[in-house]
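1. how does the following fold in three dimensions:
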Amino acid sequence: MTRIELYDTTLRDGMQGEGMSLSAHEKLRVAHTLDELGIDVIEAGFPSSNPKELELFGLLSAERFDHAQVAAFGMTHRKDLSAAEDPALAVLADCFAPIATIVGKTWSLHLEKVVKVSPAENLAMIADSVAFLVSAGKRVIYDAEHFFDGFCADREYALACLMAAARAGADTVVCCDTNGGSLPEQIAEAIAAVRATLPPAVAVGIHCHDDAGLGVANTLAAVTAGARQVQGTQNGYGERCGNANLTTAVANLQLKLGYACVRPDQLAQLTAASGFLNELLNLAPNPDQPYVGRNAFAHKGGMHVAGIAADPATFEHIDPVLVGNSRDVLVSELSGRGTILAHAERAGISLEDNVAARVLEDVKEREHRGYHYEAADGSLELLLRKATGDYEPLFVLESWRVIVEKRAEDRVATEATVKLWAPPGPDAVRYVQTAEGNGPVNALDAALRGALAAIYPDLAGIELANFKVRILDGNKGTEAVTRVLLDSTGEDGREWGAVGVSANVIEASWEALLDSLEYGMQTASTHAARGARLAGREP
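-> From the prediction side, this is the model:
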């Protein structure tokens, strides 16, 4: 198997995306994650560009990685200085990082409009900069900025820029689609010409952006044409439309094209690593991201669900386990009984065919009213339990009330009161609890938990992680039906969703809140512990 070198630029190019920011210590955590993932080269950024980068390189210098090497990034020397006189190159030469990656110009448009040097001067800047860093003992990677635009404008000069770097000692020359507008055929043609021009000992790399939605496709085209280093960012982070998504590229290279990138156990970490980085950056994950997204192996249509039940290969291009993901079956009005039965089996619920058919009709009717069970697995499981009689409510509701009051100095106060009977049964005790919150849902949640805390202390381990509201029929204005989705987490790391629908947003929120809490208490271990407590409890 031909080996592909993986070069990750998440910590530099990826951080140029809108809203992207990590502290030096957070970047260090990313570096270790990339090392565990099998990344060969971690580009850490400009060592002297700002105090954060200085701190990062100080931290990295004291770290040890099992596999990855760190690259420091810079540019060819300034036109008014020699390489030896350029302070930025001196920093690269003195840096602990064994690899120095420098970027230089290739396109005549940039020579004329940006750096304002002649083609000959630019070639000299490339060669002198590379040679200076090689003499300092560095492995030098040369990034040819805007290479493909330069190749289209002046093929011979673009190739001459790469040759200047190669002759000066660059270990790898990287062709960059900096504007992200090239097509796979153009990439393949140019890389083939580069490979035919450069000495065999000099490796060719590819660095693509995703402005035309072809970052990964262009990367694969470059590899099939002879590139042996692939640059990109995790999850496709980066400026404008992002960089080539290295997460997707690695899976395609290894599973589809047969190249050696990482060990199988490292490939199985792709999904977890993708999620970790999104969490660290406080970004909502893309559920439709290839290979690692929540929906990458999610099946909804009845025919699809029946197909994967017979053989997963009928509707899945790979086994999701290979990339650390898992199969999901979504329930909706498009579902068949097989979908309901699959969910019941996964929840450990025994469901007869006639009951499954009844639940399916209930789901379809509810979705027609606005419910949405694809993202509300908690509410769906409660429906299944209610249909089989395997359901234990937390309490019997008498009433709830919410008061929102606008007070002096623009302060808005929200107060909720719940009246309920718990635990359900002849020995139920009436509880009345009032609580304040920063909004109706928060106040209801606080009042409900306060009323039930003594009976169900396990509720304290359930946290509401997300709250989403959607207007379903906006043409009715403020009278529109509202759908509320709540995401919750448990102490054991479980995550689940719950849904509520009503023309009253507070009522919809209450329904979702109640489902979320009841589902969180529906595990066998929680039931057993609850039963033991109630057996010896005096009301």
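
2. every contact and neighbour count from this point should use C-alpha atoms.
-> Fine.

3. what about the helices in the stretch 251-400 of the chain?
-> Assigned by DSSP state H, counting those that start in this stretch, the stretch 251-400 of the chain shows helices spanning 264-267, 270-280, 302-310, 337-346, 353-369, 377-388.

4. okay if I get the ones you listed as TSV plus mean neighbour count?
-> Below are the helices of the stretch 251-400 of the chain laid out as TSV (neighbours: other Cα atoms under 10 Å):
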stretch	mean neighbour count
helix 264-267	16
helix 270-280	18
helix 302-310	18
helix 337-346	20
helix 353-369	17
helix 377-388	21
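
5. same list, the ones you listed, but as TSV with distance to Ala453 please.
-> Rendered in TSV, the data for those read as follows (distance: least, Cα to Cα, whole Å):
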stretch	distance to Ala453
helix 264-267	43
helix 270-280	30
helix 302-310	41
helix 337-346	30
helix 353-369	32
helix 377-388	21
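
6. pretty sure Met75 sits against Ile102.
-> Yes - between Met75 and Ile102 there is a contact at 4.7 Å, judged by Cα atoms under 8 Å.

7. between the two, who's got more neighbours?
-> Higher neighbour count among Met75 and Ile102: Ile102, with 26 against 21, using other Cα atoms under 10 Å.

8. doesn't that one belong to a strand?
-> Yes - under DSSP: H, G, I helix; E, B strand; the rest coil, Ile102 falls within a strand.

9. surely it meets Ala71?
-> No - Ile102 is beyond contact range of Ala71, at 9.9 Å (criterion: Cα under 8 Å).

10. which neighbours do those two share?
-> The contact sets of Ile102 and Ala71 do not overlap (Cα atoms under 8 Å, 6 or more residues apart in numbering).

11. could you measure from Glu361 over to Glu333?
-> According to Cα to Cα, to the nearest Å, Glu361 and Glu333 sit 8 Å apart.

12. also Glu26?
-> The gap separating Glu26 from Glu333 is 43 Å, by Cα to Cα.

13. more neighbours: which of the two?
-> When neighbours are counted by other Cα under 10 Å, Glu26 and Glu333 differ, and Glu333 comes out ahead with 19 against 14.

14. hang on, that one packs against Lys364?
-> Yes - counting by Cα under 8 Å, Lys364 is a contact partner of Glu333 at 4.5 Å.

15. how about Gly461, what does it touch?
-> Each residue near Gly461 by Cα under 8 Å, 6+ apart is listed here: Gly490, Glu491.

16. let's see 10 Å
-> Contacts for Gly461 (Cα atoms under 10 Å, 6 or more residues apart in numbering) come out as Thr489, Gly490, Glu491, Asp492, Gly520, Met521.

17. swap in Gly336?
-> By Cα under 10 Å, 6+ apart, the residues touching Gly336 are Lys300, Gly301, Gly302, Met303, His304, Val305, Ala306, Ala356, Ala357, Leu360, Glu361.

18. would you do the same for the sequence below? I want to compare the two.
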Amino acid sequence: MHDQVKIFDTTLRDGTQSEDVSLLVEDKLTITEILDDLGVHYIEGGWPGSNPKDEDYFRQAKSLHLKNAKISSFGSTRRAKLKVEDDPNIIQLVESQTPVITIFGKSWDLHVKDALKISLSENLEIIYDSVQYLKKHCDEFIYDAEHFFDGFKNDPEYALKTLQSAVEGGADVIVLADTNGGIMPWEIEEIIEKVKLKFPNAVLGIHQHNDSELGVANTILAVNHGIVHVQGTINGYGERCGNANLCSIIPNLKLKMGIDCISDENLKKLTIVSKKIDEILNLHHNKHLPFVGESAFAHKGGVHVSAILKNSKTYEHIVPELVGNSQRVLVSDLSGISNIIYKAQNIGIPIDKDSKAGKNALAEIKKLENEGYYFETADASFELLLRKHRGEIRDYFEVLSYTVIDRERCDKSQRSPVEATVIVKVKDKIEHTASLGNGPVNALDNAIRKALIVFYPNLAELALIDYKVRILKSVQGTGASVRVLIQSTDKKDRWETVGVGEDVIEASKKALFDSIIYKLMKDDGLVSKR
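-> Next up is the predicted model:
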């Protein structure tokens, strides 16, 4: 095992083969700069011979001022019936003018015979010709031995001959690829050791797919057996089940194996990089990702929380801040008083284990969660509940009544707006207001804020930015209870509230009222800011 391992990111090439991923050239350029700032050594930008988008990317990437990474173009060995200098794919690789060129070639005799339909010896010539020619047109050349492990298992002698052709052609790095993602850990150990015996001076790399859920594990194992070049993608994007996830590989190498693959400061950027790239790809960030997910260091069980308050090592394998993440404690029906104490401390509310307010809040949380409430993400509703038991909620308004009317138009080509009316009381004044909306919840939201804005003008800043409905106990059909989660903002902060009711309007009303009360208390400096 070596102290230094080079990270080769293929998010922009292999990662874009993921079913849910599509990138504009501008997106690829932005991600390139993000990856460079993270400190990876190589960024595989795409296949210039495959589509105009990648060709445009390589043209524009030349103007980027990268601090850490080298950009690599990607392609394949020459076609069987063409001279290397006449192959359009090879020509495009040369014209991309990248400092690094990476190509793949066939290692599995099955592919040579059935896919390429050429002789085994001809494939060896193709590999040698392609590597030897392209090596003259770049600073560094990387050869990906596609399907190497499957090829070795089927015909080890021939698989090694394909590597020999790449070595003789002048490849700087030989990458062993588990393209189908089916290799087992004990197989990868044995095969790598045999490759090392055959090529003791070669710089070896690993490229793992995740079809057996072993992409990260096999990559780490390969490094433990002397591999010094690691390929993968951010968040494990990739075809089928994805590629080996660099957001898990990098901290494992750095923190568990002591390998200096990126700097300590750059490691702290890992969580935000993971989230930023998801945002660019328009994907929801997976909260359950190891190291970088929101749930990676989230604690729910009361026993766990009690322990981490004494010593975080009891239930955390690393310090979250090392990868730019943070510890979280969730409040639910599994909570103990320790959860309440932890959450209260984080929002500046002094509570101890003997606190009556804390015990009463915990009892109510357990009761409400049994009814379908969900406080793990609804931090604003949790804080209001806790402050209620401390007697800190102000009596801003009272809703005396509300009505929602959804009429059907005779002209079915247009949807009739829904009307909501509310009567609210603020101190000794009563306001009666009506408003229209695109649906019952929108109409009620408009009406309640229209009534209250007379007394609280700052509610004009309030906006709903996310709204989720979950049907509870669906066996009851249309009689099932409903949970609504709302995210609100005033352009300065964001907060989440929750409501449960027998129908979507009642549940939404409760979440809306919590959101409004939280906004008013926030402006009065009575709750924490988010």
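
19. give me the common contacts of Met75 and Ile102 of the first structure.
-> What both Met75 of the first structure and Ile102 touch, as defined by Cα under 10 Å, 6+ apart, is the set Leu89, Leu92, Ile126, Ser129, Val130, Tyr142, Asp143.

20. A strand includes the fifth one, no?
-> Read it as Val130 of the first structure. No - using three-state DSSP, the secondary structure at Val130 of the first structure is helix, not a strand.

21. I'd say it and Ile102 touch.
-> Yes - counting by Cα atoms under 10 Å, Ile102 is a contact partner of Val130 of the first structure at 7.9 Å.

22. what sits in contact with each of these two?
-> Both Val130 of the first structure and Ile102 are in contact with Met75, Thr76, His77, Leu89, Val140, Ile141, Tyr142, Ala170, where contact means Cα under 10 Å, 6+ apart.

23. switch those over to JSON lines; also include secondary structure and distance to Gln234 of the first structure.
-> Written out in JSON lines, the entries for these read as follows (DSSP: H, G, I helix; E, B strand; the rest coil; distance: Cα to Cα, whole Å):
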{"residue": "Met75", "secondary structure": "strand", "distance to Gln234 of the first structure": "23"}
{"residue": "Thr76", "secondary structure": "coil", "distance to Gln234 of the first structure": "27"}
{"residue": "His77", "secondary structure": "coil", "distance to Gln234 of the first structure": "30"}
{"residue": "Leu89", "secondary structure": "helix", "distance to Gln234 of the first structure": "28"}
{"residue": "Val140", "secondary structure": "strand", "distance to Gln234 of the first structure": "23"}
{"residue": "Ile141", "secondary structure": "strand", "distance to Gln234 of the first structure": "20"}
{"residue": "Tyr142", "secondary structure": "strand", "distance to Gln234 of the first structure": "21"}
{"residue": "Ala170", "secondary structure": "coil", "distance to Gln234 of the first structure": "26"}
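
24. make a markdown table out of the residues you listed and add distance to Leu384 of the first structure.
-> Converted to a markdown table, those look like this (distance: Cα to Cα, whole Å):
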| residue | distance to Leu384 of the first structure |
| --- | --- |
| Met75 | 61 |
| Thr76 | 65 |
| His77 | 68 |
| Leu89 | 66 |
| Val140 | 61 |
| Ile141 | 58 |
| Tyr142 | 60 |
| Ala170 | 63 |
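
25. so how do I select the buried members of the residues you listed in PyMOL?
-> Buried members of those, defined by 16 or more other Cα atoms under 10 Å, are picked up in PyMOL with:
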select buried, resi 75+76+77+89+140+141+142+170
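
26. tell me how far the residue mapped onto Ser23 of the first structure from the second structure lies from Ser63 of the second structure.
-> Residue correspondence to the second structure (TM-score structural alignment): Ser23 of the first structure is matched to Leu24. Distance from Leu24 of the second structure to Ser63 of the second structure, counting by Cα to Cα: 17 Å.

27. comparing those two, which residue is more hemmed in?
-> Using other Cα under 10 Å, the more surrounded residue of Leu24 of the second structure and Ser63 is Leu24, with 13 against 8.

28. run a quick neighbour tally on the residue lying closest to Ala88 of the first structure once chain neighbours are set aside.
-> Nearest residue to Ala88 of the first structure, sequence neighbours excluded (Cα to Cα, 6 or more residues apart in numbering): Gly74, at 7.1 Å. As a burial measure, Gly74 of the first structure scores 22 neighbours (other Cα under 10 Å).

29. same question for Arg263 of the first structure.
-> Using other Cα under 10 Å: Arg263 of the first structure sits among 11 other residues.

30. residues in contact with it?
-> Applying Cα under 10 Å, 6+ apart, the residues near Arg263 of the first structure are Leu37, Gly38, Gln254.

31. out of those, list just those in strands.
-> Residues from the contacts of Arg263 of the first structure lying in strands, with DSSP state E as the criterion: none.

32. quick check, nearest of the residues you listed to Ala310 of the first structure?
-> Gln254 (27.0 Å; Cα to Cα).

33. where's the closest residue to that closest one other than its chain neighbours relative to Asn218 of the first structure, distance?
-> Distance criterion Cα to Cα, 6+ apart; nearest residue to Gln254 of the first structure, sequence neighbours excluded, is Ala260 at 5.8 Å. Plainly put, Ala260 of the first structure is 19 Å away from Asn218 of the first structure if you go by Cα to Cα.

34. before we move on, the earlier item: buried subset of the contacts of Gly461 of the first structure as a PyMOL selection?
-> Selecting only the buried entries of these in PyMOL, with 16+ other Cα under 10 Å as the criterion:
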select buried, resi 489+490+520+521
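
35. can you redo the contacts of Gly461 of the first structure as TSV with distance to Glu381 of the first structure and secondary structure?
-> Shown next, in TSV, are the contacts of Gly461 of the first structure (distance: Cα to Cα, whole Å; DSSP: H, G, I helix; E, B strand; the rest coil):
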residue	distance to Glu381 of the first structure	secondary structure
Thr489	16	strand
Gly490	16	coil
Glu491	19	coil
Asp492	18	coil
Gly520	11	helix
Met521	12	coil
